[in-house]
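Enquirer: Sequence first, predicted coordinates after that:
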Amino acid sequence: MSENASSPRTLPWFAQPSARTWRCEPAPADVWGFHAALPGYSPTPLTELKPLAEELGVGRVFVKDESCRLGLPAFKALGASWAVHRVLAERGSSGREPGPVTLVTATDGNHGRAVARTARLLGQHAHVFVPQGVHPQAVAAIVAEQAKVTEVEGPYDEAVRLAAQAATGPDAVLVQDTAWPGYEQIPGWIVEGYTTLCAEIDEQLAYEGATQGPDLVSIPVGVGSLAQAVVTHYRGRASGRAPALLSVEPETAACVLESLTVGEPVSVTTGDTTMAGLNCGTPSSIAWPYLHSGLDAAVAIPDGDSTRAAAHLATLGVASGPCGAAALAGLRAVLTGEGADERRTALGLGPSSVVVLLSTEGPAANPHSTTDH
């Protein structure tokens, strides 16, 4: 079932009824333990917001607040730390010289800062490429991590291309959070790192009395790496409830929604959006099979919806940027307006359902906030 945006009043939306029965291999069991052993680790808050449950007509709504993760204002440190750990372990087991390496990446802010922070803490070097339009505060934050920064006169995809070109030689490694044919192992490790977030949610929900887990998880999506991690966690379990999984993108960069609609990965031309970290034109190659089979639904939203959602979350005590607030904005769009009853049914939501919104970053991370880069 799908609806395309044929008019301003038609919600850009796609749903598939078979996703909750699809299964995949689970993430490695030792990822959460690795993060738990890091200095400064603690689970990020899972905050119940009763006014949202009343507004949305469900039983309970929780927000996973990633505004401070391992000392950084977004969830990205989970993927960067695990991937760099795996990179260095692989280099050590291959007998290479133990000298420092340069970790190279492209970013709109948070991923690059996470890679730079990890490099600094481990005595490695970092070289970060940033596309045009990234706020100077985000660039300054990366520089403060002692990374070399190259500013690119072009969009994110161009920054990725140049970063890949720069990561040559035996002492440089590309640590990129999107994959393409021929470059998939390290992005896969980054995705594995993100699954710690979901493991925390399950434990926190059990503490809150929701022992069967969520009925729906709403996920901001750029290239799809975080969504792949969420699908892997909830579709990789042999037992337990299989929640509905909803992806949320900007209307100006809905590459996952468009790909789901046509049934194969496609690239779209992106435009300007305040949800800068979701401003992605092509799904990650390793994420696509998981998104194609494991997402229940996808929706695209305008900037104004995420801005209003961020403001509303702030009044409820949750600090979220436009990308993180997209999870609320997308679910609001789905559960209101013409066709809302059919969409609610497609997601299996009722008056007792438990919903989790992934607020992936805080507002101070970058005025043009970043999620999937």
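Expert: Perfect, I can see it now.

Enquirer: contacts and neighbour counts: CA atoms only from here.
Expert: Noted.

Enquirer: list the helices and strands the longest helix seen in the chain packs on?
Expert: For the chain, the longest helix by residue count, based on DSSP state H, is helix 185-207. Contacts defined by 3 or more C-alpha pairs under 8 Å, 6 or more residues apart in numbering; DSSP states H and E place helix 185-207 against helix 31-36, helix 77-93, helix 225-235.

Enquirer: Alongside the first one, take a look at this:
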Amino acid sequence: MKVLRIDLADRSYDILIGQNLFGTLGDRVPSLAGLRRAVIVTHPSIRALYGPALEAGLKQAGIESRVVEIPEGEAHKTLASAEVVYDHLMKSAYDRNTLMVALGGGVIGDLTGFVAATYQRGVPFLQVPTTLLSQVDSSVGGKTAVNHPLGKNMIGAFYQPRAVIIDLNTLKTLPPDEFRAGMAEIIKYGVIEDPDLFQYLEDNVDAIQAQDPQTLTHIIETSCAIKARVVEKDERESNYRMVLNYGHTVGHAVEALTGYTQFKHGEAVAIGMVAAARLSHQMGYCDAATVERITKLIDRYGLPTALPEFPARAYIESMYRDKKAREKKIRFILVHTLGKVEIVDAVPEPELEKVLISK
């Protein structure tokens, strides 16, 4: 088992990466001591696969648990779904000593964290991500949220978990498209901060797609370590943490314009990374070879690279509604070279339009 520590003073916690971790939670997560009740939030299909093992692990730690099921899909990361969880907590008289457990992908993690942050002004929670994307991204760093029809993650809070439990066995049942979606975020880490990781992804496509355990452990651990360093520098995204949004400005617009139903989050981010790379070259930040390497790697992992056909104006208006926009200025993460990016606070609309309408 690998253990990574996120150092945030009294909000510090561990990320555990390994196999067969559920059965010994009490031994592995000391901060669970003293908790006696838990509510696991998950999808029906994930509950069938991993619910019994997780419930048994919690029971071994002296914690009795119940389950609340939420339908799958980004379209269910809403205040209405949060209310379903609140209703269960209220009707069963759960108090502030209740542990919320997110068992699932990014939707479940974000939703459960949001409920944990807001129920009785905050209860402890545990991230148990079961998708590659959530293991390397959304489960780490304490960003919780639900979506609004006009924008993604617009209603949320910064709220850190007690621990993140990454059991690699959960990837064995992950559908191929979900695995590909997770690879988008790992590619992102290579672009923004680690050219060696990017090269490793180029050199080990076959082993990674075959889910070789040693290779998977390396890329997951490296990705989590990068995110941990970024979060430690800027927990509440005042500035530096925004580098993690590379590809997300356009990606969130793609999700919003398609009603959160056509693309998985990682697929939308992949499209956004290509668009941001092309914009970087167009504005003189990087050379054409960098754009080609990014685009080619994304394509080699079976991810989309082309923008859906919406008017440029529709994309721009969606970006203005994004929470990263400031004072009617659209913020982008642009690439200089692999491993070096820059936060650009105001990309001119004419430059954006060229990228959004070109093929």
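Expert: Here it is on my side, so go on. Keep in mind that this is a model prediction, so the values were computed, not measured.

Enquirer: what's the TM between chain one and chain two?
Expert: The TM-score (TM-score structural alignment, normalised by the length of the second structure) is 0.33; 195 aligned residues with a C-alpha RMSD of 6.5 Å.

Enquirer: returning to that earlier point: out of the helices and strands packed on helix 185-207 of the first structure, which one sits most buried?
Expert: A comparison of these by mean neighbour count, using mean count of other C-alpha atoms under 10 Å, puts helix 225-235 on top with a mean of 28.

Enquirer: Quick check: next helix or strand after that one?
Expert: Beyond helix 225-235 of the first structure on the C-terminal side, the first helix or strand identified by DSSP states H and E is strand 244-250.

Enquirer: next helix or strand past that following strand?
Expert: Downstream of strand 244-250 of the first structure, the first helix or strand assigned by DSSP H and E is helix 255-262.

Enquirer: For that following helix, which residues meet the burial criterion?
Expert: Across helix 255-262 of the first structure, burial judged by 16 or more other C-alpha atoms under 10 Å covers 255-261.

Enquirer: Output the contacting helices and strands for the helix or strand encompassing Gln165 of the first structure.
Expert: Assigned by DSSP H and E, Gln165 of the first structure falls within helix 156-166. If you count contacts as 3+ C-alpha pairs under 8 Å, 6+ apart, helix 156-166 of the first structure packs onto strand 102-106, strand 125-130.

Enquirer: Reformat these into CSV and put distance to Ala77 of the first structure and mean neighbour count next to each item.
Expert: Shown next, in CSV, are these (distance: least, C-alpha to C-alpha, whole Å; neighbours: other C-alpha atoms under 10 Å):
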stretch, distance to Ala77 of the first structure, mean neighbour count
strand 102-106, 14, 28
strand 125-130, 14, 27
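
Enquirer: out of the ones you listed, which comes closest to Ala80 of the first structure?
Expert: strand 102-106 (10.4 Å; C-alpha to C-alpha).

Enquirer: Kindly calculate the angle that the helix or strand that that closest one is followed by makes with strand 125-130.
Expert: From strand 102-106 of the first structure onward toward the C-terminus, using DSSP H and E, the following helix or strand is helix 110-121. Taking axes from the mean of the first three to the mean of the last three C-alpha atoms, to 10 degrees, one finds helix 110-121 of the first structure and strand 125-130 inclined to each other by 170 degrees.

Enquirer: Now flag whichever of the buried residues of helix 255-262 of the first structure is closest to Gln204 of the first structure.
Expert: Ranked by distance to Gln204 of the first structure (C-alpha to C-alpha), the buried residues of helix 255-262 of the first structure are led by Val256 at 29.3 Å.

Enquirer: how much space between that closest one and Arg235 of the first structure?
Expert: Separation of Val256 of the first structure from Arg235 of the first structure (C-alpha to C-alpha, to the nearest Å): 19 Å.

Enquirer: again, but for Ala77 of the first structure
Expert: Distance, Ala77 of the first structure to Arg235 of the first structure, by C-alpha to C-alpha: 23 Å.

Enquirer: cool, and Glu258 of the first structure?
Expert: Taken as C-alpha to C-alpha, the span from Glu258 of the first structure to Arg235 of the first structure is 22 Å.

Enquirer: Ok, Lys64 of the first structure next?
Expert: Distance from Lys64 of the first structure to Arg235 of the first structure, by C-alpha to C-alpha: 19 Å.

Enquirer: Next: Pro136 of the first structure.
Expert: From Pro136 of the first structure across to Arg235 of the first structure, the span is 39 Å (C-alpha to C-alpha).

Enquirer: What of Ala141 of the first structure?
Expert: As for Ala141 of the first structure, its distance to Arg235 of the first structure is 36 Å (criterion: C-alpha to C-alpha).

Enquirer: try Leu260 of the first structure
Expert: 18 Å.

Enquirer: and if you look at Val143 of the first structure?
Expert: Val143 of the first structure is 38 Å from Arg235 of the first structure, by C-alpha to C-alpha.

Enquirer: out of everything not next to it in sequence, what's closest to Ala277 of the second structure?
Expert: Distances taken as C-alpha to C-alpha, 6 or more residues apart in numbering put Val291 closest to Ala277 of the second structure, at 5.4 Å, once the chain neighbours are dropped.

Enquirer: was I right about the one you found contacting His281?
Expert: Yes - here Val291 of the second structure lies in contact with His281, judged by C-alpha atoms under 8 Å, at a distance of 7.2 Å.

Enquirer: Tell me which helix or strand Glu342 of the first structure sits in.
Expert: Using DSSP H and E, Glu342 of the first structure falls within helix 340-346.

Enquirer: residue ranges for the helices of the stretch 101-250 of the second structure, please.
Expert: For the stretch 101-250 of the second structure, helices defined by DSSP state H, counting those that start in this stretch occupy the ranges 106-118, 132-133, 176-192, 195-203, 205-209, 213-233, 248-257.

Enquirer: TSV for those, including distance to His88 of the second structure?
Expert: Compiled in TSV, the helices of the stretch 101-250 of the second structure are given as follows (distance: least, C-alpha to C-alpha, whole Å):
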stretch	distance to His88 of the second structure
helix 106-118	11
helix 132-133	28
helix 176-192	29
helix 195-203	43
helix 205-209	40
helix 213-233	32
helix 248-257	29
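
Enquirer: Quick one: closest of those helices to Met90 of the second structure.
Expert: Met90 of the second structure lies closest, by C-alpha to C-alpha, to one member of these: helix 106-118, at 12.0 Å.

Enquirer: so what secondary structure elements neighbour that closest one?
Expert: If you count contacts as 3+ C-alpha pairs under 8 Å, 6+ apart, helix 106-118 of the second structure packs onto strand 37-42, helix 79-91, strand 98-104, strand 125-129, strand 143-148, strand 151-158.
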